[in-house]
Structures are given as structure tokens and as C-alpha cells.
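K.L.:
generate coordinates for the sequence data below:
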Amino acid sequence: MTLANGDEVRARLVIAADGRRSVLRDAAQLPCRDLGAPIDGYWFRVAKARTPDNRTEGYIDRGQMVIAIDRGDYFQCARVIPKGSAEAIRAKGIDRFRRDVAAVAPILAEGIATLASFDDVKLLSVTLDRLTRWHAPGLLAIGDAAHAMSPVGGVGINLAIQDAVAAANLLAEPMQRGARLDGLCAAVQRRRMFPVRIVQALQHIVHVRVIGRALRVGSPRPPLLMRFFDRVPLLRRIPARILGLGVRREHISSPRTPSR
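P.N.:
As a prediction, this is how the structure comes out:
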């Protein structure tokens, strides 16, 4: 592998874990399938007073959707928007942005003035894709480099760690023996592709049937699916368990490398 400064690094295996804009997967020309994501998000912080408990709240009202994650002395917020609408929202100015957010999420009204300009607001372009082949000779992609996840459920880091554990379990001992790795890299993909497909399918359903309907202009109420889960709290455990624990859990079983 050649670095930006021209130095060359030689290794039996390079792990591409450099995220959804992976230069390694692009350099290897690994084939990618774009699943489509109809949303983007504006991310920003809103100051708040500390409270005994921290809760994540979602607010939906008449085509607007705001998420507020309590981080103690501030909310980490996301205004979910239809893909392609970012510039139109920005053109209306930061004052209009603050008013719209406060109208949807009154809990943010007191601290929203801390947004001085759009320099305090970052656009997250949501991507949902996956490689159809995660590996090339001497290279294995994992995490977002292999499958870019939507922010829905906050599961990207979970899957990335599970990919890493599966890769270690399948590759560590053969690497110590000096075995060929190309076939084993394919085995990592076979093991991890199933949970990736399941989670991405769930995210796609949420994009279309929940968020898409919530962002529909003129819709005064949250989508039926969200109201159903709100009325039956026990059902909330199902998506929480799938997103929190994963579809195929990974446990470390790779051998320890002898200390030198």
C-alpha cells in the first residue's frame, strides 16, 4: 500500500475501516450497491441545564421532525429533512431555522439562540449502501467501508465492531500459521452479510414508512406505526433488542497473540 507521502507499507492483509467515504475501497474498485436514502439531517447543539436523567426525544409535527439527544449540559440535535432540501432550508436563514426547530421541539426553544449562524449547523448526507464484494487480494473492508448505515437506530458502530470481532475470529489463527487469507476474507463477508442486510432492510422501512410519512407536508400526526409503538410500550423492546444487540451476535474467540 502506498501512502500519501509516497511511502510504501507492505502487509499480508490491509483492513479497510476508513468509513463510508473509504479511499481504500475506491482504490480497490470494490463493487457497491446504493440502496437509496430519502433523507438528510442537520446536526447541531443546543445548550441546556443539567437534569437528573438524560433522555432521547423525538418530535414530529406537520411535516417536521427533530431528534434531541440529552448529553447532560446540551442537546445533540438532528433536524431530519428530505434529501435535496438542505439548500432551500439554508436559504431561508438561521432565524427561520431556529423558529422552525423551536416550534416542533419546544424543549429546545430556551437554548436555540446559541445557534448564531449556519456555521453552527452541520449537514449530514445520509447514505445507505453496501459492497457486494468486501475483499480483494490483500484487502478486507469492514464497518462503514463495507456497508454505510443510516443514522436510524445508531447501529453503525455496533455492526462495525461485530465485523471486527468476526474478522479476528476467522483470521487471527490462520494468520499466525501463515495460511492464505483470500478465501477467509470471503468467509468474513458471508458471515456478516446477513445481519447487514436485515438491519439495512429495517432502516429502509423506517425511511419510507415512518420518516417519509412524518416529513410529508400537511401531515398533522405522527405515522400510524409510531403511534402504535407509543401506545403499546412492550412492543418497543422488539426494535430496541434488534438494534441494540444485533441479529447475529459476535463473541471473541480468536487466540491471543503471544507477547514478545
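
K.L.:
please make it C-alpha for all contacts and neighbour counts, starting now.
P.N.:
Will do.

K.L.:
surely residue 83 and residue 38 touch.
P.N.:
Yes - Residue 83 lies in contact with residue 38 (CA atoms under 8 Å); the separation is 5.2 Å.

K.L.:
more crowded one of the two?
P.N.:
Each of residue 83 and residue 38 has its neighbours counted (other CA atoms under 10 Å); residue 38 has more, 16 against 13.

K.L.:
now stretch 74-85: buried residues?
P.N.:
Across stretch 74-85, burial judged by 16 or more other CA atoms under 10 Å covers 74, 75, 76, 77, 78, 79, 80, 81, 82.

K.L.:
state the helix or strand in which the fifth one lies.
P.N.:
When you say that, I think you mean residue 78. strand 74-82 (DSSP states H and E).

K.L.:
re earlier: want to throw the buried residues of stretch 74-85 into JSON lines with distance to residue 10?
P.N.:
Formatted as JSON lines, those follow (distance: CA to CA, whole Å):
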{"residue": "74", "distance to residue 10": "45"}
{"residue": "75", "distance to residue 10": "45"}
{"residue": "76", "distance to residue 10": "41"}
{"residue": "77", "distance to residue 10": "43"}
{"residue": "78", "distance to residue 10": "42"}
{"residue": "79", "distance to residue 10": "44"}
{"residue": "80", "distance to residue 10": "43"}
{"residue": "81", "distance to residue 10": "44"}
{"residue": "82", "distance to residue 10": "44"}
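
K.L.:
second chain to compare with the first, below:
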Amino acid sequence: MSRSETTVIVVGAGPAGASLAYLLASRGIPVTLLERHHDFSREFRGEVLLPSGFEALREMGLHNIVTTIPHVVPTAFELYANGRPVFQVPFNADTFGSSPLTALSQPAFLKAIIERTRTLPHFRVELGVTVNELLRADGHVTGVALRGPSGDQTLHSDLVVGADGRNSIVRRACNLQAHKHGIDFDIVWFKTPLPEYIGDQAPFRAYFGRRHLLIAYPSADGFLQTAWIIHKGTYGELRRRGISEWIEEMAHHVTPDLATHLRAHKGSLTNPFLLSTVSDRVTHWSAPGALVIGDAAHTMSPVGAQGINIALRDVVVAANHLVPVLRQPRASQRIAAATEAIEHERTPELALMQRFQSIPPRLVMGHTVWAAAFRTMIPRLLQFEMVRRRAAATALPTFLFGHGDVRLQV
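P.N.:
Have a look, this model is predicted:
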């Protein structure tokens, strides 16, 4: 078994892990990035970049990557209730400023970040490796034991950062307990060819009604991405009925143009799968010698497309606290203080965002009298401009721009 050392080990080369590795290495901190996959040519879900995430990339100096990879800038948001149009809002500078909502190719995005980071002398990346356990000494995490193409090895560090998603090995090995926030539901997730009705537009559509919610938008790879949000545990029955029947079920909840498109392509869905959603947050983000960020610290509901954006904001805050202490020798106590400060600074935004995310599913899919009344009245009320403005002013700024000022200070 071979042994090597670095200052920071980042487990997981998703948006949080790759961008944190870039920031640390670009500030002279030796960092090793570990990823269990051999490449990034696989299906990702968090591919919508909001102004909050775009601004975090701008702070890191990585925002120009977006224009060099496949991406789509939606032209408008269209809301439908029970298959009927409620309103359409153009995506323009008045709403988004200089950071438009962007559907990007996450595989291309991650590859571009890592290729840029490879040019830095303090960076090393290992793909196709699996972290089996964390190393410990005197109650502190001191590195990882991993298996890769060259066999078993140990890698020692001053800090291990878990950016390895909702099933994080770092989170589990450190016994970081999480509490759920909001309700669980399932998402039927698939792609079809772009429908003819889109033309040269790129609308972001949302359909709700009869306790269903469906979202469809053009993806960066030239397909129509569809997410059908259903009640937890109901997918088994749909699958037993066959694709034709659940496509027909979806068709009953959307406009005729999308319904015709879904029926025409029911035999050629691309990458269909069931995503079991959860919204949770660890009660503590760190243990001695270890830290979790991104989905490893807080699994976000897909409502409001917050996952990648919140993760990028985590990275900026983490770099602000970690870089100064990691530049100093024998910094274990200062590292512990820094990881606690990261949690303290990030928790208010996470708590607020997860609270906001929990509201739409309860209203759109809930069984209560209040939820039923909402589904009946809201389509009528949203036809009035004043109501739309008031509703947008309540939560939209938080969803788009985040809560609190996140600026890179190192």
C-alpha cells in the first residue's frame, strides 16, 4: 500500500469539489481532488445556473467558462394551470441583471474547471478512485484510504473536504447527523428531442394542477428536459402500467402542443429514471480534520433549481475561511475554528431557502383543504399583474440571488 501527503483532500469532483479545489490550488494550497468516476460523461440533474450561482463563479474568476461550453439561456418563464396558460414572463436584464438564468452542460462545466486547475502547480486529480474509509489519529481525521487503478493507497492531509453528494462517504464516516426539511417526493426525469413548437425560442415551462407538477425546458445538449414531480411511492404503480400509460397521464396535465410531442416520442425517451428527492441538512458540517459542503452538507429539494447555486456559494465562503489558516503551519485548531465559521455563515441562507422550497410542493401536491383552495384560486389571482408582482417580490429575489452577500475575500 502506497502513502502520500497533501494539505487538503477534496472528495468528489462535482461543482462544489472541483471549484473549491481550483480556489485552494490557485491560492497556493496543495490539494488533491478525488473522483470515483473515470470521466464526467454521465447524467447530471443540477444544470440550471441562477444569478446567485453565476455571481459566485464570477467571484472565483470562473464565470467565463460558461460561454465556452454548451449552454442555453431560456427566453421566458411560462406558467400553466390545469393545462391552461396563466402568464408568461420574459427573462431579461430587468429581472436577472447581468447574470441570466442558464441551463448548462454540467459534464462540460466540470471538465473545463478541472482542465484549468490542472495548470496549477499545487493541484493533483485522481479519477476512478474510491474512498473506502477515513484515516484517524488521536480523534482527528488525517486522510483517506482509497482504491484506484494502481491498487490500495493512503493519502494523508491536514483537512478532508467531503463534496461527494447526498450519499457522502465523508458525511457517513464522520457520523454527521442530518434532519429533513420539507416533504419528500419523486421525480420522473427524462429527455426527448426538442419539440417543433419551440422554434427559435427557449421557454422554461411549468405546469401545475390536479396535484401534479411538471417542468420542461431546453437543455444544453439540444433536448427537451422534462421533470414530472409525483407523490412519493407512486412510481411503482406507474411503471407497472407501462410507459404509454404514464406518458398519457402526463399528457393530461399539459398543453396540447407538449402532449402531442410526448405521445409522439414515448418510445424514444432519453435517459429516463426516477429521482427520489429529499431535503435535509446536517446539524454539524465538520468533525476534527473534516468538513462537508454542497449536497454532502445539505441535500436541496429541486424546487427553485438551487442545488448547484447553493453549492457554489458554499465554496466561496469555505475559501474565505480556509485559505488564511491553511497557509499557516500546524493549523489544526485554526482549521477547526474555520470549519465551524463556514457552517455558521452558511446556515441562515440554507434554513431560509429550504423553508421556501418546502412551500410549493405542499400547496401544489398537498391533500389539505388549504392546498385544494390554493390550487383553485391561484390561477385566477395570478392573472392580475398586481398579484403577480406581489408574489414575485415575496420569494423570487431569494431564489434568484440568494440570501446574504457572498464575496470572495482571499
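
K.L.:
care to give me the TM-score?
P.N.:
TM-score for the superposed chains, counting by TM-score structural alignment, normalised by the length of structure 1: 0.87, backed by 252 aligned residues with a CA RMSD of 2.6 Å.

K.L.:
ok, so of the buried residues of stretch 74-85 of structure 1, who is nearest residue 216 of structure 1?
P.N.:
Using CA to CA, residue 82 comes nearest to residue 216 of structure 1 of the buried residues of stretch 74-85 of structure 1, at 9.1 Å.

K.L.:
can you tell me what that closest one aligns to in structure 2?
P.N.:
Taking TM-score structural alignment, residue 82 of structure 1 has residue 231 as its aligned residue in structure 2.

K.L.:
residue contacts, its match?
P.N.:
Applying CA atoms under 8 Å, 6 or more residues apart in numbering to residue 231 of structure 2 gives the contacts 185, 186, 365.

K.L.:
shared with structure 1, which of those residues?
P.N.:
Of the contacts of residue 231 of structure 2, the contacts whose aligned counterparts also meet in structure 1 (both residues aligned by TM-score structural alignment, their matches' CA atoms under 8 Å) are 185, 186.

K.L.:
can you show me the strands along structure 1?
P.N.:
Counting by DSSP state E, structure 1 has strands at residues 14-16, 32-34, 39-47, 56-61, 64-70, 74-82, 122-124, 129-131, 135-136, 139-141.

K.L.:
how about the helices in structure 1?
P.N.:
For structure 1, the helices defined by DSSP state H cover 23-27, 86-91, 94-104, 156-177, 182-205, 212-214, 224-231, 237-245.

K.L.:
most packed of those helices?
P.N.:
helix 212-214 (a mean of 20; mean count of other CA atoms under 10 Å).

K.L.:
how close does residue 202 of structure 1 get to residue 232 of structure 1?
P.N.:
In this view, residue 202 of structure 1 and residue 232 of structure 1 are 20 Å apart by CA to CA, to the nearest Å.

K.L.:
no no, residue 45 of structure 1
P.N.:
31 Å.

K.L.:
of those two, which one has the most company?
P.N.:
More neighbours surround residue 45 than the other of residue 45 of structure 1 and residue 232, with 21 against 9 (other CA under 10 Å).

K.L.:
what does the more buried one align to in structure 2?
P.N.:
Per TM-score structural alignment, residue 45 of structure 1 is aligned with residue 191.

K.L.:
pull the contacting residues for the closest residue to residue 117 of structure 1 other than its chain neighbours.
P.N.:
For residue 117 of structure 1, ignoring the flanking residues on the chain, the nearest one in space by CA to CA, 6 or more residues apart in numbering is residue 94 at 5.7 Å. For residue 94 of structure 1, the contact set (CA under 8 Å, 6+ apart) comprises 115, 116, 117, 118.

K.L.:
if you set the cut-off to 10 Å instead, what comes out?
P.N.:
100, 113, 115, 116, 117, 118, 119, 120, 121 (CA atoms under 10 Å, 6 or more residues apart in numbering).

K.L.:
my guess is the third one contacts residue 44. True?
P.N.:
The reference is to residue 115 of structure 1. Yes - using CA atoms under 10 Å, residue 115 of structure 1 makes contact with residue 44 at a distance of 8.0 Å.
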